[in-house]
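Q: fold the following.
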Amino acid sequence: MGCFWQFTFATLTSRRSNVNAYPLRNILFVLLIVALAISACGPAAAVPTATPTAPPATPTQAPPRKLVLMSHDSFNASEEVIAEFEQANNAKVEFLKAGDAGKALNQAILSKNNPLADVFFGVDNTFFSRAIDADIFEAYQPKGLENITDTFKLDPRFRLTPIDWGDVCLNYDKRYFEQKGLQPPTTLEDLVKPEYKGLLVVENPATSSPGLAFLLTTVAHFGPDKYLDFWKALRENDVTITEGWEDAYYGQFSGGSGSQGDKPIVVSYATSPPAEVYFSEGKLTEPPTAAVIGDDTCFRQIEFAGILKGTKNRDLAEKFMDFLISTRFQEDVPLQMFVFPVNREARLPEVFVKFAQIAPKPAQLSPEEIGANRDKWIEAWTDTMLH
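A: From the prediction side, this is the model:
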């Protein structure tokens, strides 16, 4: 358009004063020139251009895969530790807590044809043979097994892998014995002496994991034929029996922080004293309780985990098993569940180093012997102590 207006303005202006002097043919000639000029100044022929293309799409990460961990109610782990596994494996871990160790295992067995989870945590050596006989676990050898002491590896096929361990022992109220001028018990036999009459609280082995562990301690120490004689003597010495650990420790025991009872001896864990210090949040510099760790007075519990048969996430379950015995997870275990890690490379927290006690010679029973006789021993105990 600029070319057209420049041309016509110049041409017509130069001839404006003389337009009447031109004949018609001259006017037509001028119009022809204008038309040619317009054609010459028109838009240039279109140049083909490439069709714009969208920028390449940024790869999107697949949604995280869900891994379900079934366990007893006491399982715990730091959120940041679990988050590290999730981030490294694009996973989301869901927790299915299913009651105490025995109840959780029973649920896993009952649902074996349609498993509720991918991995199970919480089989201990008191239920080990039941779990193996039920055939609900897939064999897998996690990475890092070389860092685990062989005595914890009870299954050569690694359907169950050891994760943690701890000693169930008698705990006593240090202040009570100091004030009374009485020596704390050092053997099981001490518990039936007159000076300890009415001082002991224990848990029912039919409903409590530490209660069962203590029953097994007495079977191992006195023998299958004489352990009931010991229990009869305890009954005569006014032993108190509760359904679970919490009632025994916080309701009947006198030594724990927040305990409301008057019994200075309780069946608990050798790691209960450091737990007292840790949960005092600086108020205690040493525990108010101590564990009795004489020969045959404690029972060593080992906890295991395994991949449940029928999982649809076998590869992710394997990675989680690797993670459970890794140093990162194992160092989280002590202050989350107050048990010891099985990984020798895991460092213990200071409160464990200072105050945790380890039984040098705990009572010994094989998982096979326990599995073959556990129910019979519990039934006989119930008839002796509760009927």
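
Q: from here on, contacts and neighbour counts on C-alpha atoms
A: OK.

Q: so who does Phe329 touch?
A: Counting by Cα atoms under 8 Å, 6 or more residues apart in numbering, Phe329 touches Val81, Phe323.

Q: if you set the cut-off to 10 Å instead, what comes out?
A: Counting by Cα atoms under 10 Å, 6 or more residues apart in numbering, Phe329 touches Ala77, Ser78, Val81, Ile82, Glu84, Phe85, Ile163, Asp322, Phe323, Pro341, Asn343, Ala346.

Q: any idea how many residues pack against the last one?
A: Yep, that's Ala346 we're talking about. Using other Cα atoms under 10 Å, the number of residues around Ala346 comes to 19.

Q: okay, and Phe4 sits in which element?
A: helix 2-15 (DSSP states H and E).

Q: to compare against the first, here's the next sequence to fold:
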Amino acid sequence: MKLRMLMIFILVVATLVAQAQAADTVVLVTHDSFAISESLLDSFEAQTGLAVEVLRAGDAGQMVNQAILSKNNPLGDVLYGVDNTFLSRALAGEIFAAYQSPALDTVAAQFLRDDFFVTPVDFGDVCLNYDIAWFEENELSLPQSLAELADEKYAGLLAVQNPATSSPGLAFLLATIANFGEADEGGYLDYWAALRANDVLVADGWTDAYYGEFTIGSRGAGTRPLVVSYASSPPAEVIYAEDPSAGAVTGALIEDGMCFRQVEYVGALQGSANQAGAQLLIDFMLSAEFQADMPLNMFVFPVVEGTELPAEFVEYAQVPAQPAFVAPADIEAKREAWIQAWAEAMLR
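A: Predicted coordinates:
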């Protein structure tokens, strides 16, 4: 009897300790590209008394898939980095708890949603990036449209990402659908068949494609001078170069229809241990200090109006005038079918 009472006492104490620890910590589940200044997390802790534990869960698609599979035992309290290409999958998986942040009134109207399961944080345009020196040295003109990429003169030059596991990969797939449509002849699948015949390389995620295959990102180890990345990637190459004064080594192709705009969101995970802390972290992500910190760390644009951009970002980042567009309702209704059709055409 005494032993039984002792075991119950130990279990109760362990539960109380775990609850206390959860109340003092917010676990942020995010993608591998998440990066902010360490001082920001210190600032959040100073303001709230809550420490932030960052859990990286792969590319955006992988992260969402893991969150859905573990929704009955959430990986953390907050999920950041789901974008408009994967959002409908996350919402259908019912992984988020609704929360209306009081800071939403500072967000540009174009990014606001009718529901409050997720909160917009940043945006960026997925575009083709190119190695400036490579094209100059090989005296090859840059493609001026997606259709041109299928020309044999660009054979073996392009690296893309798998749209099933990569948000920029899915964004690029959506750009091709916007450009070529779904017709049996001349549609996006025929276009992808042409890219396959032109020796396109498909990587699992952005990191693999950019740092493994792209001639610049891989520091010469890769062989592809064209890669699907972001219009805001060129400033990163300048800032982190050994000699930033040398200027841009990469560029982005931002001609009409060649890019696709991504909006990234944050949401409180349903049933998590620290819902109150999750809401405080969401509010903090819309604060002036967090929004101003993102451009030179994650190389994305803030959604809060009036946020001042760093000089380097203004000089080297580009914003497409007319990115490709696919209606959110169509993405929600057809995304899985599009990805499946793409996989059958490209991976078999």
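
Q: sorry, back to before: helix or strand right after the helix holding Phe4 of the first structure?
A: Moving toward the C-terminus from helix 2-15 of the first structure, the next helix or strand (DSSP H and E) is helix 24-40.

Q: for that following helix, name the packing helices and strands.
A: helix 2-15 (3 or more Cα pairs under 10 Å, 6 or more residues apart in numbering; DSSP states H and E).

Q: residues of the helix it packs on that come out buried?
A: Phe4, Thr8 (16 or more other Cα atoms under 10 Å).

Q: give me the helices and strands touching it, please.
A: By 3+ Cα pairs under 10 Å, 6+ apart, helix 2-15 of the first structure packs against helix 24-40.

Q: so where in the second structure does the helix or strand that the helix it packs on is followed by end up aligned?
A: Sequence order places strand 65-71 as the next helix or strand after helix 24-40 of the first structure, per DSSP H and E. Strand 65-71 of the first structure corresponds to residues 24-30 in the second structure, going by TM-score structural alignment.

Q: could you list the buried residues of stretch 23-41 of the second structure?
A: Applying 16+ other Cα under 10 Å to stretch 23-41 of the second structure flags Ala23, Thr25, Val26, Val27, Leu28, Val29, Thr30, His31, Asp32, Ser33, Leu41 as buried.

Q: okay, how far is it across it, tip to tip?
A: End-to-end span of stretch 23-41 of the second structure (Cα to Cα, to the nearest Å): 16 Å.

Q: that stretch: how far from the chain's middle?
A: 15 Å (Cα atoms, centre = their mean, to the nearest Å).

Q: swap in stretch 43-54 of the second structure?
A: With Cα atoms, centre = their mean, you get 24 Å for stretch 43-54 of the second structure.

Q: so where do the helices sit in the stretch 251-387 of the first structure?
A: 272-279, 314-324, 327-330, 333-337, 350-355, 367-385 (DSSP state H, counting those that start in this stretch).

Q: related to what we said a few turns ago, can you tell me which two in the buried residues of stretch 23-41 of the second structure are farthest apart?
A: Among the buried residues of stretch 23-41 of the second structure, the pair separated by the greatest distance (Cα to Cα) is Ala23 and Ser33, at 26.7 Å.

Q: if we can go back for a sec, any chance of the helices of the stretch 251-387 of the first structure in CSV, plus distance to Gly258 of the first structure?
A: CSV is the format used below for these (distance: least, Cα to Cα, whole Å):
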stretch, distance to Gly258 of the first structure
helix 272-279, 10
helix 314-324, 33
helix 327-330, 29
helix 333-337, 19
helix 350-355, 19
helix 367-385, 29
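
Q: so for Asn106 of the first structure, which of those sits nearest?
A: helix 367-385 (14.2 Å).

Q: mean shift between that closest one and the second structure?
A: By mean Cα distance after the TM-score superposition for the first structure, the fitted helix 367-385 of the first structure averages 1.9 Å away from its aligned residues in the second structure.

Q: that helix aligns to what range in the second structure?
A: Aligning helix 367-385 of the first structure against the second structure (TM-score structural alignment) gives residues 328-346.

Q: likewise stretch 234-251 of the first structure?
A: Residues 195-212 of the second structure are matched to stretch 234-251 of the first structure when aligned by TM-score structural alignment.

Q: quick check: end-to-end length of that stretch?
A: End-to-end distance (Cα to Cα), stretch 195-212 of the second structure: 20 Å.

Q: cool, stretch 140-148 of the first structure as well?
A: 15 Å.

Q: in the second structure, point out the residues matching it.
A: Using TM-score structural alignment, stretch 140-148 of the first structure pairs with 99-107 in the second structure.

Q: what sits up against the matching stretch?
A: 111-112, 115-122, 267-268, 275, 278-280, 282-288, 302-306.

Q: just the buried ones among the residues you listed, please.
A: Applying 16+ other Cα under 10 Å to the contacts of stretch 99-107 of the second structure, the neighbour count classes 111, 117-122, 267-268, 275, 278-280, 282-288, 302-304 as buried.

Q: circling back: out of the helices of the stretch 251-387 of the first structure, nearest to Gln179 of the first structure?
A: helix 272-279 (19.2 Å).

Q: list the buried residues for that closest one?
A: Buried residues in helix 272-279 of the first structure, counted by 16+ other Cα under 10 Å: Ser272, Pro273, Pro274, Ala275, Glu276, Val277, Tyr278.

Q: please apply the same query to stretch 197-212 of the second structure.
A: Residues of stretch 197-212 of the second structure classed as buried under the neighbour-count rule (16+ other Cα under 10 Å) are 198-212.

Q: as a check, name the ranges of all helices in the stretch 101-250 of the second structure.
A: Here the stretch 101-250 of the second structure has its helices, by DSSP H, counting those that start in this stretch, at 132-137, 167-180, 188-197, 206-207, 233-239.

Q: most tightly surrounded among the ones you listed?
A: helix 167-180 (a mean of 24; mean count of other Cα atoms under 10 Å).

Q: quick check: the gap between Pro120 of the second structure and Gln161 of the second structure.
A: 24 Å.
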